[in-house]
Structures are given as structure tokens and as C-alpha cells.
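Undergrad: fold the following, please.
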Amino acid sequence: MTGIPALDTVALWAGIIAAIGGALAVLFRWGRNLRRGLRRVGQVLTDWTGEPGRPGVPARPGVMESLEDVRDRLGALDDRVAAIEHELHPNSGSSLRDAVDRVDRRTSHLDKNP
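TA: Model (predicted):
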């Protein structure tokens, strides 16, 4: 029986091949998970910094540019709210509140029942 390998030798090589295959499978899964994680980090960084436009795809602003737009819109909204507040408080006679008070004074005698 010199031409046929011993059963122990075959079992040993089968175990080595199975161990190498298992290790490769584990490394493949770790690599795949690492690649997915790095892709997500890349997406976050792209969202943070923005993306320039290219043919057929519009530019995407980054977080800081978007926050500037929000700040500008809030500034405009502050101006509008200030104008509304001006109309709600009595001042030199030109506010809506002053007009309502004048109408109330002029019509207060109509409210009295005989």
C-alpha cells in the first residue's frame, strides 16, 4: 500500500483545507462589512462637504452651505415678525393696534343698552 495515502494523511489535509476555507470565509465577511462601513462614512463625508455639479447631475450643497441658507431665511422671517409686532403694539398712531383703539373709543357709546 505504498501508492495509496494513509487515511490519517487524507483526514489531515481535509482538515487543513476546511480550516483555510473557513478562515477565508470569515476574512471575506469582515472585508465586506468593512467596505460597507467605509462606504457609509464616505456618504456622510460627501453629505457634509457637498458635491460639485457634473453633467446631468446638479450640485449638492454641503451642511454649512445649507445652514447659511437657513440662517438667511430666518433673518428674513425675523424682519417679517418684527413688522407684525410693530402693528400689534400702540405707537405714534400708525399701527393697527392704534386704529383698533380709535375705533373702540368712537363706538363705545353704541354698545350701551337703554
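Undergrad: only C-alpha atoms from now on, for both contacts and neighbour counts.
TA: Will do.
Undergrad: helices along the chain, start to end?
TA: Along the chain, counting by DSSP state H, helices occupy 7-49, 63-88, 96-107.
Undergrad: distance to Asn113 for those helices - can I get that in TSV?
TA: What follows is the helices of the chain, written out as TSV (distance: least, C-alpha to C-alpha, whole Å):
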stretch	distance to Asn113
helix 7-49	69
helix 63-88	30
helix 96-107	13
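Undergrad: would you reformat the ones you listed as TSV and include mean neighbour count?
TA: Converted to TSV, the helices of the chain look like this (neighbours: other C-alpha atoms under 10 Å):
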stretch	mean neighbour count
helix 7-49	12
helix 63-88	12
helix 96-107	13
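Undergrad: another for comparison:
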Amino acid sequence: MTQAITNYGALIAAIAATVGLLGWLSHATRRMHRSADTVDRVARLLQPDDNSPGLAERLRVLEERTARIEAELHPNGGRTARDAIIRMERRLDELTGRPPANPS
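TA: Model (predicted):
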């Protein structure tokens, strides 16, 4: 009887260890799958396809747009948005009789 209990105990321990190992393998597999999905998403962002440009092209376009906006914020003798705003402000000051807010 004691031998049978010992055998059943060893069998139960082996089953528990197997179930624990399968649970751990399942968890590890899910984590690897999520990691692979993340790597796949990043790879798709970097490479252009028919539906969208790649990340490098997107960054190039953003840098060009930013450069154009920055260029409009510095006076260059009359052609930028800032120059136009300064002209409108000066003309408004002349029409209203107010002293200029910024004499420069």
C-alpha cells in the first residue's frame, strides 16, 4: 500500500511538472509571437509599399515642411508671412494713429 501511494505521488508530481512546463511553454510562445508581431510592424513601417510611403520618406516630407514653415517665420525683405504681418501691423498703426508697438 505504501509503495502504491509513493507511485501515485510520483505520477502526480510528474503530471504537475508536465502541466507546469506546458503552461510555461505556452506563455513563452505567446510572448515570442507578440515580439515577432512588433518586429513585423516596425519592418512594415520602414519599408514603403503600395499603400503608404516608408518611414524614411515620411521623415523627409516632414523635414521639408518644417523647413518651409521656419522660412516663413524669418523676415527676408517682403516675401514671408512675417513680413506681411509686419506690413499689416504698421499700416493699421498708421490708420488708427497708434504709435507702433515694435519700432524695429
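Undergrad: quick TM-score on the pair, please.
TA: Once superposed, chain against chain, the TM-score is 0.66 (TM-score structural alignment, normalised by the length of structure 2); 92 aligned residues with a C-alpha RMSD of 2.4 Å.
Undergrad: okay, now Asn113 of structure 1: neighbour count?
TA: Burial of Asn113 of structure 1 is recorded as 5 neighbouring residues (other C-alpha atoms under 10 Å).
Undergrad: what do you get for Gly62 of structure 1?
TA: By the criterion of other C-alpha under 10 Å, Gly62 of structure 1 has 16 neighbours.
Undergrad: once you drop chain neighbours, what's closest to it?
TA: Gly50 (3.6 Å; C-alpha to C-alpha, 6 or more residues apart in numbering).
Undergrad: same deal with Asp98 of structure 1?
TA: Pro90 (5.3 Å).
Undergrad: how close does the one you found sit to Leu77 of structure 1?
TA: Going from Pro90 of structure 1 to Leu77 of structure 1 by C-alpha to C-alpha, to the nearest Å gives 22 Å.
Undergrad: any idea what Gln43 of structure 1 aligns with in structure 2?
TA: Matched to structure 2 by TM-score structural alignment, Gln43 of structure 1 sits across from Arg34.
Undergrad: again, but for Leu34 of structure 1
TA: Checking TM-score structural alignment: Leu34 of structure 1 goes with Leu25.
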